[in-house]
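Enquirer: what would the 3D arrangement of this be:
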Amino acid sequence: MLDNETKVQLKQYLELLESDIEFKASLDESESSNKVREFLTSVCELSPRLTLVESSLKRTPSFEVNHPGQTSGISFAGLPLGHEFSSFILALLQVSGRAPKVEESVIKTIKKIDQPLSFETFVSLTCHNCPDVVQALNIMSVVNPNISHTMIEGGMYQDEVDDKKVMAVPTVFLNDEEFSSGRMELSTILEKILGSVDISDIDQENSYDVLVIGGGPAGGAAAIYAARKGIRTGMVVDTFGGQVMDTLGIENVIGTPYIEGPQLMNKVEEHVNQYNVDIMKNQQATDIQKNEFVEVSLKSGAVIKTKSLVISTGARWRNINVPGEKEFKNKGIAYCPHCDGPLFAGKDIAVIGGGNSGIEAAIDLAGMGKHVYVLEFLPELKADKVLQDKLYSLPNVTVITNAATKSIEGTDSVESLVYEDVVTKEEHRLDVKGVFILIGLIPNTEWLPEMIDTTNRGEIIVDDHGMTNIPGIFAAGDCTNSAYKQIVISMGSGATAALGAFDYLIRQ
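Expert: Purely as a prediction, here's the structure:
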């Protein structure tokens, strides 16, 4: 189950354990239990500090990660492999006594929670967003004895997934009620529980030289370039990483043949943290005013002053705006085939969008689903030829061009999709359980004041230095009118905007 290379790496981590760990496992003679038993036995063989004790727990197979004779609150129902292997390793280290790598203020906030909270997170092992949520909830469980958390591997608990109508991962239940669906950072979870955001650390009196709004590739690059100039730099981010966090394989970052989106943005955040940059997470900008300073209003109530501003709020998946789209989001409608695809194994699926993203999704889903229908509004697909060739080679894929989606229908979840042939005007119905929408991106600029010029698509218009029509206000990345939306281009435009802001400041 664990290859030799993985065992070598794991053994190195186990040498960092600060105390003994006991796996309290609930197992029977089923195939799933035997897999979990084999996994735990293999892990225990790598360190004398690990022991396995069988017991009875809520789910079988499952296991707790505890100090001997104690309960940590962390459980795994199923195998913590794939993307969750890192969650397993971190749980071992943190339960053993190694401090989680979060700010002391966050630890104090977690300790303030005085009511019992029992979290359960349904994941798929191919989901690259799930570990963020699992690891955040595990940290909360380690820090506060009132909190417990169980990771549930959906593939091993398919009946429970069906009973609870889990159709997107990660999906979190709190005290048996659905709490959230989708990637969340620890700060977002705490805000959702406590109902407020602590803005006491936000300096509203002193101004920044450069303030960056957005934590994607453009925002990260802008912050690094600004900070390297030795000027006071701040970042306002909802969640660090942006749209790239929803990207799995990236093969076109120059000098890096392959990296996954979350890994890349973790490296970018680590790079930013090497400089004196104030990162204000879980904050959303709501308005911009230009007076003596540029003043940025936040949803939390704070107003931040800055001498120059870089807007790098990125973009999000475009909606198709048809009946059923909002109603069935995360109930059959999805956007990430890597995360949610396994939930539709053996089922009929529709993919809306014939560009690279849509065709890549269809190829991935064809390996899991029973049949995949690709719907493209235009007379032909727009994806690269190499992707089209691969798609057409798959026996369980049907491509439908000239297709305008009219509605997505169902009761509690998606049951069918209705589309119109734009040539004949005839309507057709596809009986599908999942609909993946990948029709391009829309810039996150609807909150901007009218004083900032944008295109008719909402993209911020910038010059060669990244500056908008307002002196001192710059923009970068996918929220601008750049001709191409690519990670490396966003990083470059972030650097350009920061350098442009610096040149603006020295000329004032």
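
Enquirer: going forward, measure contacts and count neighbours with C-alpha atoms only.
Expert: Will do.

Enquirer: now the strands for the stretch 1-150 of the chain?
Expert: Ranges of strands in the stretch 1-150 of the chain, per DSSP state E, counting those that start in this stretch, are 21-26, 50-54, 62-66, 74-77, 117-123, 147-153.

Enquirer: now for the ones you listed, which one comes closest to Ser42?
Expert: In terms of CA to CA, the element of those nearest to Ser42 is strand 50-54, at 10.5 Å.

Enquirer: specify the angle between the closest one and strand 21-26 in degrees.
Expert: 20 degrees (axes from the mean of the first three to the mean of the last three CA atoms, to 10 degrees).

Enquirer: what's the angle from strand 50-54 to strand 62-66?
Expert: Angle between the axes of strand 50-54 and strand 62-66 is 130 degrees (criterion: the same axes, to 10 degrees).

Enquirer: ok so, going back, so which of the strands of the stretch 1-150 of the chain gets nearest Ile89?
Expert: Checking the strands of the stretch 1-150 of the chain against Ile89 by CA to CA gives strand 62-66 as the closest, at 10.6 Å.

Enquirer: same list, the strands of the stretch 1-150 of the chain, but as JSON lines with mean neighbour count please.
Expert: Below are the strands of the stretch 1-150 of the chain laid out as JSON lines (neighbours: other CA atoms under 10 Å):
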{"stretch": "strand 21-26", "mean neighbour count": "23"}
{"stretch": "strand 50-54", "mean neighbour count": "16"}
{"stretch": "strand 62-66", "mean neighbour count": "25"}
{"stretch": "strand 74-77", "mean neighbour count": "26"}
{"stretch": "strand 117-123", "mean neighbour count": "24"}
{"stretch": "strand 147-153", "mean neighbour count": "26"}
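
Enquirer: between those, which one is closest to Asn356.
Expert: Closest of the strands of the stretch 1-150 of the chain to Asn356 is strand 117-123, at 26.2 Å (criterion: CA to CA).

Enquirer: rewinding a little: any idea which of the strands of the stretch 1-150 of the chain gets closest to Ala285?
Expert: Nearest of those (CA to CA): strand 117-123, 29.7 Å.

Enquirer: run this one through as well so I can compare:
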Amino acid sequence: MATAQQTLIPAQDKSRLKREFRKHLKTDVTLRFFTQRPSPIAIPGRDCRYCPQVQQLLEEMTALSPKLTLETVDFFAEQEKARTDGVSRVPAVLLGMESGGRVRFYGLPLGYELPVFIDSVKAVSRGVTRLSVNSRKQLRRVNRPVHIQVFVTPGSEVSAGMALLAHAMAVESRHIVADVIEAEEFPDLVRRYGVRQVPLTIINEFSTVSGMVGEEEFVEKVLQAGVQQPQES
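Expert: Prediction:
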């Protein structure tokens, strides 16, 4: 586990990220971080083991570009803001509050999930993703709310692929919210959804995708949940 003296982003990676952010970030991106403030008293149900590390990671990252801003919110002290943003647990990071904060990460994004987080920051800033032209066109048909939850672990490269696709869809459509959830940090959600392996993707609570699927199939699943056909008169 990292200590306060250790950096979560190695020096050589910071230099590379500075160059990447300078090249790829077009508009400002606010990272809204819901956390638990340190307390000398242990309160049952309010333990956030990874909140300090997430804060450290975000501070290191936002220091690499003037276009990145970190906003820290005390989850328990500012419950109204949490409810408004649809945040029910910590640590949670919402990317791009300027565009609604639909791209979200729950937990500490390390391992294979750190590149996902960085790529999502760049996509939010640019307003465009790596999805195919056809996928972007199809996602414009989404006309009702879609909530995507992708359960991942830092050591799962396959999980990273699904996380990238989910976040890209949230960038492309204002009707889509995509949560990438670090499964090991949220055992209550793992039990609720019966997560036995990752990636596991839940769409609007009723549609489940196990493992990695291709972009076209994933988009089709989202369309099934998010396209309301006009009623015949």
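
Enquirer: pipe the strands of the stretch 1-150 of the first structure into JSON lines and attach distance to Ser33 of the first structure per row.
Expert: JSON lines is the format used below for the strands of the stretch 1-150 of the first structure (distance: least, CA to CA, whole Å):
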{"stretch": "strand 21-26", "distance to Ser33 of the first structure": "8"}
{"stretch": "strand 50-54", "distance to Ser33 of the first structure": "11"}
{"stretch": "strand 62-66", "distance to Ser33 of the first structure": "8"}
{"stretch": "strand 74-77", "distance to Ser33 of the first structure": "10"}
{"stretch": "strand 117-123", "distance to Ser33 of the first structure": "18"}
{"stretch": "strand 147-153", "distance to Ser33 of the first structure": "13"}
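
Enquirer: nearest to Ile259 of the first structure, out of those strands?
Expert: Closest approach to Ile259 of the first structure among these (CA to CA): strand 117-123, 21.3 Å.

Enquirer: for Asp163 of the first structure, find the nearest of the strands of the stretch 1-150 of the first structure.
Expert: Using CA to CA, the strands of the stretch 1-150 of the first structure put strand 117-123 closest to Asp163 of the first structure, at 12.5 Å.

Enquirer: in the second structure, point out the residues matching the closest one.
Expert: On the basis of TM-score structural alignment, strand 117-123 of the first structure is assigned to residues 146-152 in the second structure.

Enquirer: list the helices and strands the longest helix seen in the second structure packs on?
Expert: Identified as the longest helix of the second structure according to DSSP state H is helix 157-172. With contacts taken as 3 or more CA pairs under 8 Å, 6 or more residues apart in numbering; DSSP states H and E, helix 157-172 of the second structure sits against strand 103-106, helix 113-126, helix 133-139, strand 146-152, strand 176-182.

Enquirer: map Glu205 of the second structure onto the first structure.
Expert: In the first structure, Glu205 of the second structure lands on Asp176 (TM-score structural alignment).

Enquirer: typo on my end, it should be Ala63 of the second structure
Expert: In the first structure, Ala63 of the second structure lands on Glu45 (TM-score structural alignment).

Enquirer: neighbours around that match, how many?
Expert: Neighbour count of Glu45 of the first structure, defined by other CA atoms under 10 Å: 13.

Enquirer: likewise Arg83 of the second structure?
Expert: 11.

Enquirer: please apply the same query to Gly155 of the second structure.
Expert: 12.

Enquirer: mind listing what it touches?
Expert: 111-112 (CA atoms under 8 Å, 6 or more residues apart in numbering).

Enquirer: report the contact partners of Gln419 of the first structure.
Expert: Let me fix one detail, which is that residue 419 of the first structure is Tyr and not Gln. By CA under 8 Å, 6+ apart, the residues touching Tyr419 of the first structure are 403-407, 427-429.

Enquirer: could you tell me where the longest helix belonging to the first structure falls in the second structure?
Expert: Secondary structure of the first structure read by DSSP H shows that its longest helix is helix 487-506. When the second structure is aligned by TM-score structural alignment, helix 487-506 of the first structure has no counterpart there.

Enquirer: and if you look at stretch 262-270 of the first structure?
Expert: Alignment note (TM-score structural alignment): stretch 262-270 of the first structure is unmatched in the second structure.

Enquirer: before we move on, the earlier item: can you pull the buried residues of the longest helix of the second structure?
Expert: 158-172 (16 or more other CA atoms under 10 Å).

Enquirer: how about stretch 14-25 of the second structure?
Expert: For stretch 14-25 of the second structure, the neighbour count (16+ other CA under 10 Å) marks 14, 17, 21, 25 as buried.

Enquirer: the first one matches what in the first structure?
Expert: In the superposition onto the first structure, Lys14 of the second structure corresponds to Lys7 when matched by TM-score structural alignment.

Enquirer: residues touching that match, list them.
Expert: Contact partners of Lys7 of the first structure, counting by CA under 8 Å, 6+ apart, are 43, 46.
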